[in-house]
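Novice: just coords:
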């Protein structure tokens, strides 16, 4: 849940819609929504894809989630 919240915060900071982030990271939009809500686990590969789409380092995204 913390990772999903960190992704949502970073997405909003980047002024991206959930759909735009999903497209940029190659992840289905409905899956992205579930990740942000903490309903789905996310693989490390998808964390890297999301971080890249947000122009962040994956480690920084994980740190902002407290992981």
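Specialist: Alright, I've got the coordinates. Owing to the predicted nature of the structure, the values given are computational and were not obtained by experimental measurement.
Novice: for the rest of this, base every contact and every neighbour count on C-alpha atoms.
Specialist: Noted.
Novice: and the helix or strand hosting residue 6, what's buried?
Specialist: Applying DSSP states H and E as the criterion places residue 6 in helix 2-13. Buried residues in helix 2-13, counted by 16 or more other CA atoms under 10 Å: 3-8, 10-11.
Novice: putting a second one here so we can go through both:
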């Protein structure tokens, strides 16, 4: 299993008609923070991910995905 993260932030930001600077201002971070997230250099915290999703009107799972997600666990009892 790989821990590589696929980032869809740029796509959703552009669909919302926002620049990196505007999105950064909306969640109180720097433009560079948005840039590094979009380029996969920085993985945001849960709180930051939730703020991004809220401003963009999407779920966090629409912004980020694992390149190689783990298989589902069978939690059924026998």
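Specialist: Yep, it's here. Just so we're clear, the structure is a prediction, and the values are computed from it rather than from any experiment.
Novice: quantify their similarity with the TM-score.
Specialist: TM-score of the superposed chains, computed with TM-score structural alignment, normalised by the length of the first structure, equals 0.78; 63 aligned residues with a CA RMSD of 1.7 Å.
Novice: returning to what we had before: just send the buried residues of helix 2-13 of the first structure back as TSV, with distance to residue 23 of the first structure too.
Specialist: TSV is the format used below for the buried residues of helix 2-13 of the first structure (distance: CA to CA, whole Å):
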residue	distance to residue 23 of the first structure
3	19
4	17
5	19
6	18
7	15
8	15
10	16
11	13
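Novice: how about residue 7 of the first structure, what's its match in the second structure?
Specialist: When the second structure is aligned by TM-score structural alignment, the residue opposite residue 7 of the first structure is residue 9.
Novice: distance check, that match against residue 34 of the second structure.
Specialist: 9 Å (CA to CA, to the nearest Å).
Novice: what does residue 63 of the second structure give?
Specialist: 12 Å.
Novice: with residue 18 of the second structure instead?
Specialist: Counting by CA to CA - residue 18 of the second structure and residue 34 of the second structure are separated by 11 Å.
Novice: thinking again about what came up before, of all pairs in the buried residues of helix 2-13 of the first structure, which one is the farthest apart?
Specialist: 3 and 11 (12.1 Å; CA to CA).
Novice: is the aligned partner of residue 16 of the first structure in the second structure in a helix, a strand, or coil?
Specialist: Counting by TM-score structural alignment, residue 16 of the first structure lines up with residue 18 in the second structure. Secondary structure of residue 18 of the second structure, reduced to three states by DSSP: H, G, I helix; E, B strand; the rest coil: coil.
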